[in-house]
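Student: Provide a 3D model corresponding to the input given below.
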Amino acid sequence: MTRTAVVICPGRGTYNKPELGYLHRHHADKMSMFQRFDALRAEAGQEGVTTLDGAARFAVSTYSRGDVASPLIYAAALADAQSLADDIEVVAVTGNSMGWYIALAAAGALSAENGLRVVNTMGSLMQDHLIGGQLVYPFTDDSWVDSANQKQALLQDVSDINAVEGQDLALSIDLGGMLVLAGNEAGLAAFEASHPTVQDRFPMRLPNHAAFHTSLQAPIAAEGRARLKPDMFGQPRHPMIDGRGKIWWPGATDTEALWDYTLGHQVTEPYDFTHAIQTAAREFASDLFIVTGPGATLGGAVAQSLTMAGWSGMTDKASFIARQEDSPILVAMGREDQRALATG
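Tutor: Reported below is the predicted structural model:
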């Protein structure tokens, strides 16, 4: 019996110390693909993904860099997407932030090598320029009950901070029950100073993250468009849901418009991951939502996005857990206790 699935690709921050060796542990059969990635990295004078993944020690200062984290996450996530059980039918693909680039390859709109070129180019540009930064702040409590008033209040605070001379702050990613905010140091510091610490860790700065998905990244978008040409993009094999909730359909995709979105709006405007997941649920009603590795932190945002939409009768954390225990709907391939549900 076929199981339908939406495949969800993660973004930055998902390859951490526990993930070191992920490619070698899970994908020894895909070393020929990884070696092609290594060759592309070598052309740019960069260490190969197999070398980085096979290192003896994990150093945050190295592995949080955009030019290191991005290709590692890409290789791991794409390999996971290629490793699904035979009875799984992929009905759509989406991703969070950088995960959109991975989704393009997982859906077939980019070849594996061109996907690596896009990820490596944009990750390197972000790292080289490192314009601004990001922090995360929740607007729901531990029960995941949606608080639209709290969300709007936070967004108004962001707008007020941004209105002050010398302070840049904007919504970067709408991420389930959390907001990822991005701006310059003055804007980020103003938010931190005016909001209490919650859940013992927020507001939380994200190391080596630039002000993704804001107008501060306009120079990065321009340079990316100069280096990465529209002819790299083709028709996807699977429908793709972008950071606006727009669906790109196989056989009906304007590939130049896809290039324009990927290296334009997607870089400089807010990324609505919550809406992408809710669109996936409503439009494709899949049996499973499969989050590829590395890591499993994106699973929480997927679950929160589904409960906020009341999907399948789930409205909070308790109802999600009850549904998950009865018949798993969310599978995180980066979790050893769930991986086999997707790989067979």
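Student: drop to CA atoms for contacts and neighbour counts, all remaining ones
Tutor: Will do.
Student: Now do stretch 161-169: distance from first to last residue.
Tutor: The first and final residues of stretch 161-169 sit 7 Å from each other (Cα to Cα, to the nearest Å).
Student: got the contact list for it?
Tutor: Contacting residues not belonging to stretch 161-169 are listed as 158-159, 170, 181-188, 190-191 [Cα atoms under 8 Å, 6 or more residues apart in numbering].
Student: Can you flag which of those belong to helices?
Tutor: 158-159, 185-188, 190-191 (DSSP state H).
Student: Farthest-apart pair in those residues, please.
Tutor: Ser159 and Glu185 (15.6 Å; Cα to Cα).
Student: Asp86: neighbour count?
Tutor: Counted by other Cα atoms under 10 Å, the residues lying close to Asp86 total 11.
Student: do the same with Met240
Tutor: Per other Cα under 10 Å, the neighbour tally for Met240 reads 29.
Student: Next: the one 4 residues further on.
Tutor: Residues contacting Arg244 under the criterion other Cα under 10 Å number 17.
Student: How about it: what's its closest non-neighbour residue?
Tutor: Closest residue to Arg244 apart from its sequence neighbours, by Cα to Cα, 6 or more residues apart in numbering: Asp272 at 5.7 Å.
Student: again, but for Ser124
Tutor: Using Cα to Cα, 6+ apart, the closest residue to Ser124 is Asp67 (4.4 Å).
Student: Next, the structure of the following sequence, for comparison with the previous one:
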Amino acid sequence: MRYALVFPGQGAQEVGMGKSLYDTFDAARDVFQKADHALNFKLSQLIFEGPEEKLTLTAFTQPAILTASIAAYRVLTESMGVSLKPAFLAGHSLGEYTALVAAGALSLEDGVRLVHLRGSLMQEAVPEGKGAMAALIGLEPDVVEEVCRRVAPNKECQAANFNSPGQVVISGETSFVEKAVEEAKVQGARKAVMLKVSAPFHSNLMVPVADQLQKAFEKCQWNLPHCPIVANVSAQPVFTVEDIQKALFHQTYSPVLWADSVLYMASQEVDTYLELGPGTVLAGLIKRCQKGLKTYSAMNEEDLRIIAALFNEGGAA
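Tutor: A predicted model of the protein is given here:
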């Protein structure tokens, strides 16, 4: 078995995620407590108790998902004693920051502070109602890009997430995204729907966010990752701190090449993907990218023990 660790992005959050791990494992409790201390507010209370409408605000969602995902990772590696040596790590959008924490390139504290800032800046970058995103199902990527060019020649609307074959998310100014949705239906999209999001992620409207994040990068302690990270922006591994920072900078306003990232890892003989964190979205996308890939998703003790058993039985290379 040649495997990769993957970490979910925004949208996977749910009230109560990680609470059972917090109650059971010292490793998880330590993660949540360190995140609270780093942010100087009770993120853990918000995660465990809600309210949901506050947890879904981008500024809180991003550090919440990173914290819960790292708690699952630490329970697996510390409490359950699994020695993980993945071929690659990768994460979807926000999840790329989680991957960097898991790989030792960033501390947990710097990671949660960065994504809290990232979420806050994204929330504030565009006035409410001016930006939007939409999911287009059933069109090839080149058709989606042509739709965007046709309705938004100055890139007021762009492809933002290439998630899997036939699933592309677009992002940009609301009026142009709405026009693109209608044009996509004309071009034969099986489904084209506006998404309930608070900002137009991975579009040119996020360029000011990238500039401010660049300054924040300079205040963090960076290390070489102990495993290659497959970057969203290129679907290729990055190894150096300089390349990691460039990838994160461009990722802010560039499309997430998730499908290509999976295909790259599969081309390197990765056949198993461990999704650590809330939800099962990435597992579903991975299976649609290439047939025959195995996936495991874990955010509770039972699922983590299933993954641990794979290694205890000697099935991991």
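Student: related to what we said a few turns ago, I'd like to know which of the contacts of stretch 161-169 of the first structure is nearest to Phe139 of the first structure.
Tutor: Nearest to Phe139 of the first structure among the contacts of stretch 161-169 of the first structure is Leu181, at 12.4 Å by Cα to Cα.
Student: Quick check, that closest one in contact with Gln134.
Tutor: Yes - the criterion here is Cα atoms under 8 Å, and Leu181 of the first structure meets it with Gln134 at 5.5 Å.
Student: Which parts of the stretch 151-300 of the first structure are strands?
Tutor: Applying DSSP state E, counting those that start in this stretch to the stretch 151-300 of the first structure gives strands spanning 169-175, 178-183, 204-205, 240-241, 247-248, 271-272, 288-291.
Student: Out of these, flag the one nearest Leu52 of the first structure.
Tutor: In terms of Cα to Cα, the element of the strands of the stretch 151-300 of the first structure nearest to Leu52 of the first structure is strand 288-291, at 22.8 Å.
Student: Just give me the mean distance for the closest one relative to the second structure.
Tutor: Strand 288-291 of the first structure, aligned to the second structure and superposed, deviates on average by 1.0 Å (mean Cα distance after the TM-score superposition for the first structure).
Student: Grab the longest helix from the first structure for me.
Tutor: Max-length helix for the first structure by DSSP H is helix 112-129.
Student: name the helices or strands packed onto it?
Tutor: The helices and strands touching helix 112-129 of the first structure, judged by 3 or more Cα pairs under 8 Å, 6 or more residues apart in numbering; DSSP states H and E, are helix 31-43, helix 66-81, helix 99-106, helix 218-227.
Student: In contact with whichever residue in the first structure pairs up with Ala68 of the second structure, which residues are there?
Tutor: Using TM-score structural alignment, the partner of Ala68 of the second structure in the first structure is Ala76. Ala76 of the first structure sits next to 22-23, 293-294 when contact means Cα under 8 Å, 6+ apart.
Student: Of these, just say which sits nearest to Gly344 of the first structure.
Tutor: Comparing the contacts of Ala76 of the first structure against Gly344 of the first structure with Cα to Cα picks out Gly293 as the nearest, at 15.7 Å.
Student: so what corresponds to that closest one in the second structure?
Tutor: Counting by TM-score structural alignment, Gly293 of the first structure corresponds to Gly277 in the second structure.
Student: show me what contacts that match?
Tutor: Contacts of Gly277 of the second structure (Cα under 8 Å, 6+ apart): 7-8, 65, 68-70, 72, 297-299.
Student: Also Ile131 of the first structure?
Tutor: The contact partners of Ile131 of the first structure, taken as Cα under 8 Å, 6+ apart, are 184, 210-211, 216-217.
Student: thinking again about what came up before, now render the contacts of Ala76 of the first structure as a markdown table, adding distance to Leu104 of the first structure.
Tutor: A markdown table is the format used below for these (distance: Cα to Cα, whole Å):
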| residue | distance to Leu104 of the first structure |
| --- | --- |
| Tyr22 | 21 |
| Leu23 | 20 |
| Gly293 | 16 |
| Pro294 | 17 |
